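Chemist: Provided below are the primary sequence and the corresponding predicted coordinates.
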Amino acid sequence: METERQRRHESTERDRRTVLPGARWFRSRFVRVGAVLAAVVALLSLFSTYVVQPFAIPSSSMANTLRAGDRVLVNKLAYRFGNLPQRGDVVVFDGTGSFEEERASNEGRVWTWLRKAGSAVGLVRPAETDYVKRVIGVGGDRVVCCDKRGRVEVNGEPVREEYLHPQDKPSSVPFDVTVPEGRLWVMGDHRSESSDSRDLLGKPGGGTVPEDRVRGRVDWLVWPPRRVEAQPSTDQALAHRDSLGAVHG
């Protein structure tokens, strides 16, 4: 009887010695892989916060320049070191306080972290308060629509907007706005599908966006592959630049 118990005990000990090292190795490897993944996500988050951020285009408001589902890279360094947004720049900005009312977030901390991590690599849609639009007027500009030929004017000069969606006219909404210093007048390239500065006339800020809410400039289209390209420079985007003289900022 004792011999049988002893055999079972020895067999159990052998099984433990066989299984436990493998389990420990698996756990150790799992921890190492998890640590590496966490480090990669942290580095990508830092990179996207301060250098370049992937951004998923959420709507057709910038078509045909940018289409819903496109992935772009936002240059976070474009407006550092004293540089300011210029007319013609395509920018991503936080619309809180201008396009969106200030409100407390209902997201939990874990979901917020996951969303930010996903948006850092361009895998999930941006926050609902993030917008992508084109800068039409900067601080001090008078932006008017429309002249006798139906064109937007900036400081009395017509804008030749070659980037407009082919089915659109410059605006079906008339406006005459002087942009406050430190703010921007922005519009989508697909004017009939874009909710932009025109829709907020009469609201606090008059539809303009604070410069310090701009996250960066859209410099590269990276997805889908057939449309990969650098975005046109401000000189190319606004053909009226020479007639207006030096661009603000």
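Modeler: Yes, it's here.

Chemist: for the rest of this, base every contact and every neighbour count on C-alpha atoms.
Modeler: Fine.

Chemist: mind checking how far the longest helix seen in the chain is from the chain centre?
Modeler: Identified as the longest helix of the chain according to DSSP state H is helix 2-50. Relative to the centre of its chain, helix 2-50 is centred 39 Å away, using CA atoms, centre = their mean, to the nearest Å.

Chemist: what packs against that helix?
Modeler: For helix 2-50, the elements it packs on are helix 109-120, judged by 3 or more CA pairs under 8 Å, 6 or more residues apart in numbering; DSSP states H and E.

Chemist: quick one: the helices in the chain?
Modeler: Using DSSP H, helices in the chain cover 2-50, 109-120, 234-237, 241-244.

Chemist: now render the ones you listed as CSV, adding distance to Arg71 and mean neighbour count.
Modeler: Formatted as CSV, those follow (distance: least, CA to CA, whole Å; neighbours: other CA atoms under 10 Å):
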stretch, distance to Arg71, mean neighbour count
helix 2-50, 14, 12
helix 109-120, 11, 15
helix 234-237, 20, 16
helix 241-244, 28, 13
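
Chemist: dump these to CSV, plus distance to Arg160.
Modeler: Shown next, in CSV, are those (distance: least, CA to CA, whole Å):
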stretch, distance to Arg160
helix 2-50, 34
helix 109-120, 34
helix 234-237, 9
helix 241-244, 10
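
Chemist: what's the closest of these to Gln86?
Modeler: Taking CA to CA, helix 234-237 is the member of the helices of the chain nearest to Gln86, at 7.3 Å.

Chemist: one step back: and the angle for the longest helix of the chain with helix 109-120?
Modeler: When axes from the mean of the first three to the mean of the last three CA atoms, to 10 degrees is applied, the directions of helix 2-50 and helix 109-120 differ by 60 degrees.

Chemist: thinking again about what came up before, can you check which of the helices of the chain gets nearest to Ser59?
Modeler: helix 109-120 (15.9 Å).

Chemist: here comes the other one, which I'd like you to weigh against the first:
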Amino acid sequence: MDSDAYDTERGPSSSPRTGDAEEGPRSVRSAAERILTWRGVLWTGAACVVVVLLLSHFVMQPFLIPSGSMEPTLKIGDRLLVDKLAYRFGDEPRRGDVVVFDGTGSFVQEPPSTNPVTGLLHGVAAALGLAAPPDTDYVKRVVGVGGDHVVCCGKKGRIEVNGRPVTERYVYPGNKPSSVPFDIVVPDGTLFVLGDHRADSRDSRGHLGDPGGGMVPVDKVIGKARWIGWPIRDWSAVRGAEGAFAGVPAAGGPHG
């Protein structure tokens, strides 16, 4: 047999090429690496969301302002950072604090029914500051604490707390302290709260005749509004009461 002819007939194409043999494993490795990369990105993203949700639940929660009831202090679209540890270690809300609270039982007698899945997704988005808060959550300023005698309006046309008129520089320009007269004593363990935009705020005044009298239980307070985190141009601490309540005597004490 002519071995040379046999070899010639086989030709170069009959023998495996090294490049082709390597190309297959390379493609498989490349696809596997892409899958692993995407899995890594997804796991990292999921871990970040979990961490943010835990921080939001226990430490600092973003809160999207949905209305103008707290103008000029807080504007529609502002994103608050709410300190959820402010009242966790024995401290309680004070006059002048801006607080976020669950209004169930005070401002809202029964929470609205929602689809469980939709409610869960909305709750996650709200916890990340990407959606408006639940309809039962509110942000207002504390004007009276347990035992306080709060009246509007006094002889000087201002709100009086324990007989002392309060100069509220944070109130929306041109608004009266209140167009609704009231004379109440705040029950212990509750708060009397008002919006800074008095003409555009449904607050404790609007619920005086409801069960609970519009008073917010202290244990329904979610946290204290500390900072405006967004938009960046408005980054600042939330405007305080600027000494408005500094001269107010303690509840139950001698009134001036």
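Modeler: Perfect, thanks for sending it. Owing to the predicted nature of the structure, the values given are computational and were not obtained by experimental measurement.

Chemist: what's the TM-score once they're superposed?
Modeler: These two chains, once laid on top of each other, score a TM-score of 0.85 by TM-score structural alignment, normalised by the length of structure 1; 236 aligned residues with a CA RMSD of 2.6 Å.

Chemist: structure 1: which residue goes with Gln102 of structure 2?
Modeler: No, residue 102 of structure 2 isn't Gln; it's Asp. Counting by TM-score structural alignment, Asp102 of structure 2 corresponds to Asp94 in structure 1.

Chemist: who's in contact with its match?
Modeler: With contacts defined as CA atoms under 8 Å, 6 or more residues apart in numbering, Asp94 of structure 1 is in contact with Thr129, Asp130, Tyr131, Arg213, Val214, Arg215.

Chemist: can you flag the buried ones in these?
Modeler: Asp130, Tyr131, Arg213, Val214, Arg215 (16 or more other CA atoms under 10 Å).

Chemist: out of all of them, which strand in structure 1 is the longest?
Modeler: Selection of the longest strand in structure 1 by residue count, based on DSSP state E, yields strand 214-223.

Chemist: what's that strand packed up against?
Modeler: On a contact count with 3+ CA pairs under 8 Å, 6+ apart, strand 214-223 of structure 1 meets strand 71-75, strand 90-94, strand 229-230.

Chemist: and for that strand, what span of structure 2 is it aligned with?
Modeler: Alignment of strand 214-223 of structure 1 against structure 2: residues 221-230, by TM-score structural alignment.

Chemist: list the buried ones in the matching stretch?
Modeler: So stretch 221-230 of structure 2, judged by 16+ other CA under 10 Å, has buried residues Val221, Ile222, Gly223, Lys224, Ala225, Arg226, Trp227, Ile228, Gly229, Trp230.

Chemist: out of those residues, who's nearest Asp196 of structure 2?
Modeler: Nearest to Asp196 of structure 2 among the buried residues of stretch 221-230 of structure 2 is Ala225, at 13.8 Å by CA to CA.

Chemist: list the contacts of the closest residue in space to the closest one that isn't next to it in sequence.
Modeler: Nearest-residue entry for Ala225 of structure 2: Val82, 4.5 Å, with adjacent residues in sequence omitted and distances by CA to CA, 6 or more residues apart in numbering. Neighbouring residues of Val82 of structure 2 by CA under 8 Å, 6+ apart: Met60, Gln61, Pro62, Phe63, Val100, Gly223, Lys224, Ala225, Arg226, Trp227.

Chemist: over in structure 1, see which of those residues survive.
Modeler: Checked against structure 1 using both residues aligned by TM-score structural alignment, their matches' CA atoms under 8 Å, these keep these contacts: Met60, Gln61, Pro62, Phe63, Val100, Gly223, Lys224, Ala225, Arg226, Trp227.

Chemist: tell me the spatial nearest neighbour of the alignment partner in structure 1 of the second one, not counting adjacent residues.
Modeler: Using TM-score structural alignment, the partner of Gln61 of structure 2 in structure 1 is Gln53. In space, not counting the residues next to it along the chain, Gln53 of structure 1 is nearest to Val74; the distance is 5.0 Å by CA to CA, 6+ apart.

Chemist: show me what that neighbour lines up with in structure 2.
Modeler: Taking TM-score structural alignment, Val74 of structure 1 has Val82 as its aligned residue in structure 2.

Chemist: and Ser172 of structure 1, by the same measure?
Modeler: By TM-score structural alignment, Ser172 of structure 1 lines up with Ser179.

Chemist: show the contacting residues for its match.
Modeler: By CA under 8 Å, 6+ apart, the neighbours of Ser179 of structure 2 are Ala199.

Chemist: any idea how far Met70 of structure 2 is from it?
Modeler: Distance of Ser179 of structure 2 to Met70 of structure 2, computed by CA to CA, to the nearest Å: 16 Å.
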